[in-house]
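1. Structure here, sequence nowhere to be found:
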């Protein structure tokens, strides 16, 4: 069913199972539920999802159908509350931006969610990054790891003074075998031990550098501070054997952090950060390719002219439903100011990055 131009999804769950979820919000255990869309009901397992957002009033959900579901194009979907984002559009804008610049990212759409008939407001339905994600894009099967904590920094160190006890710290294997985990350990070891002189010619045996640089452009433009050390999926292409990056959880972008506080346009440097990025940009030829890619994106995709129509369209699409969202109806005035805020960020961030392109020479 659609209400206006937003689909309506309805989760039905027995009160006893709802209490199970509420008693332990951190549990990954699925409880039985039914998800209805377009008049059709689908049996599924349901769990809360997210990190610090699980403690928020408006919960996000993971919905697992147990097998491929044709109506939803996969086995699993995520329903993000977008609770802390005053614009409700940052995640969607970010994923679309990555696609615009030639990188891959999950498909997503805004929906209205009801739980046991009770309106929960605007959600973002997001495709899961899994085998079906790969198949839809004609990509070869390969292991996928979720970067679930800031330890996923491609370093041997958990922090400046604390070595990692496990090279796979920060990663959760979504699909693959034990040998794939060992391969990821090898990757991290290589990133940290290849000599400076050999790094440029050796790293291309492990990482799809061109795709990494595209991803880096996306993170740097949208300024996802966490995106360098978590909030990504790492996929090893079964055909090429090379690792690729896929963005995930990009609501803390376009000038706001994960708590919706102002993040100034110059907070993240043009070089980004994490060990792999630093070592790649230490190679003159790779740094030059990054400079060329970013310069082109700053002149085309990451401009007010390119992005203003999208910002306006999302605002106009979502605006009629804010008053019906029990968690957002009191912040309509803030929502109405967000388009100008986002566009000002784009202007300032673009100028900042343009000015610092010379740093890559």
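-> Arrived safely. Note that this is a predicted model, so its numbers are computed, not measured.
2. can we go C-alpha only for contacts and neighbour counts from here?
-> OK.
3. Do a quick rundown of the helices in the stretch 101-250 of the chain.
-> With helices called from DSSP state H, counting those that start in this stretch, the stretch 101-250 of the chain shows them at 131-136, 178-193, 199-203, 209-222.
4. Let me have those helices in CSV, extended by mean neighbour count and distance to residue 261.
-> Shown next, in CSV, are the helices of the stretch 101-250 of the chain (neighbours: other Cα atoms under 10 Å; distance: least, Cα to Cα, whole Å):
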stretch, mean neighbour count, distance to residue 261
helix 131-136, 16, 32
helix 178-193, 16, 33
helix 199-203, 16, 37
helix 209-222, 22, 15
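5. Distance to residue 312 for these - can I get that in CSV?
-> Converted to CSV, these look like this (distance: least, Cα to Cα, whole Å):
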stretch, distance to residue 312
helix 131-136, 29
helix 178-193, 42
helix 199-203, 42
helix 209-222, 17
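6. then this one, side by side with the first:
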């Protein structure tokens, strides 16, 4: 496991710890023998109030490192396996969905071990460049109002159709285009919807993304934990996952969820409308069936999970915030594998409901 060391003026660090919402502060990051000038800030909302916090790092000198301008170090504080996010994002990648790459690192700040963190790529224009993907707008779904609907999840009329979204890379015209898309999703009759929506949305890619959300059972994935990438070549929207710690049979707080908690049809307005069309159902059933026979199986995922947990075991005793041991990880591995088996069977049984 790579060792990351952050060096920061003790006074600045004290101020950062006292004000969890403070602006990014200057620091130095050492990794693999190299030193980089960075700015450092806490990231996330709920996690800022936890003992083990997550960090947002922006490279300043040099401006990019390994092709990235910024990275995220996630504490994964509510996940006793420290692995659900990585397992989910890697699973999406296996389905052919663009997703951030990740790896576990051991973090030190001013010589003190802060524990095991998950380093995540930032989904931005630099990621597109690294993957040789066409440049295009990237819009984050930053809260639960990003449900492709005219109303909020609490059935209140939105004041603006771009509620819940933040432009990561792009301009106001990209938000305007998104508003137009959401309006069409909600107001077009079925005949027009079938003709017009494929001019905005890569429906084949959406099916792969939907398969990933449904298999991993991310309750928030339909209305929050995603980014929209407007592919500059195809001129179509693609969905990308983000923050998938609430998966594999647990919610974002680490509480157990039944394997049938999230329905096969998902939750958001866009999916509900798409599923009214037989040809979309056929694409979905075909893609989901393939995943249930190949990627989303105990046979495929058990060695992946085992290798990941074995990588973590030598380091869990160094994390001052963890109360787990090797036996805890083994027990959690069995729980995840049990979820996969039950979820797989449940989805196969429910397949007829979307045909």
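-> Received the coordinates, thanks. Quick caveat: nothing in here was measured; it's all calculated off a predicted structure.
7. what's the angle from the helix ranked longest in the first structure to helix 209-222?
-> Ranked by residue count, the top helix of the first structure under DSSP state H comes out as helix 332-356. Interaxial angle of helix 332-356 of the first structure relative to helix 209-222 (axes from the mean of the first three to the mean of the last three Cα atoms, to 10 degrees): 130 degrees.
8. in helix 332-356 of the first structure, what's buried?
-> Neighbour-count burial for helix 332-356 of the first structure, with 16 or more other Cα atoms under 10 Å as criterion, is recorded at 335, 338-339, 341-346, 348-350, 353-354.
9. counting contacts, what elements does it pack onto?
-> helix 284-299, helix 304-322 (3 or more Cα pairs under 8 Å, 6 or more residues apart in numbering; DSSP states H and E).
10. which one of the helices of the stretch 101-250 of the first structure lies closest to residue 97 of the first structure?
-> Across the helices of the stretch 101-250 of the first structure, residue 97 of the first structure has its closest neighbour in helix 209-222 (7.3 Å, Cα to Cα).
11. residues in the second structure aligned with the closest one?
-> Helix 209-222 of the first structure corresponds to residues 203-216 of the second structure when matched by TM-score structural alignment.
12. Report the buried residues of stretch 18-36 of the second structure.
-> Buried residues in stretch 18-36 of the second structure (16+ other Cα under 10 Å): 24-29, 36.
13. now, which of these sits nearest residue 271 of the second structure?
-> Proximity of the buried residues of stretch 18-36 of the second structure to residue 271 of the second structure (Cα to Cα) peaks at residue 24, which lies at 37.8 Å.
14. Alignment lookup: the closest one to the first structure.
-> Under the alignment (TM-score structural alignment), residue 24 of the second structure pairs with residue 30 in the first structure.
15. Let me see the contact set for residue 273 of the second structure.
-> residue 185 (Cα atoms under 8 Å, 6 or more residues apart in numbering).
16. helix/strand/coil for it?
-> Here residue 273 of the second structure is recorded as helix under DSSP: H, G, I helix; E, B strand; the rest coil.
17. burial of the counterpart of residue 49 of the first structure in the second structure, as a residue count?
-> Under the alignment (TM-score structural alignment), residue 49 of the first structure pairs with residue 43 of the second structure. Using other Cα atoms under 10 Å, residue 43 of the second structure is surrounded by 19 other residues.
18. Assess the claim that residue 43 of the second structure and residue 55 are in contact.
-> Yes - shown here, residue 43 of the second structure and residue 55 form a contact pair, counting by Cα atoms under 8 Å, at 5.2 Å.
19. Give me the common contacts of these two.
-> Counting by Cα under 8 Å, 6+ apart, the common neighbours of residue 43 of the second structure and residue 55 are residue 72.
20. Residue 43 of the first structure falls within a helix, correct?
-> No - counting by three-state DSSP, residue 43 of the first structure falls outside a helix, being strand.
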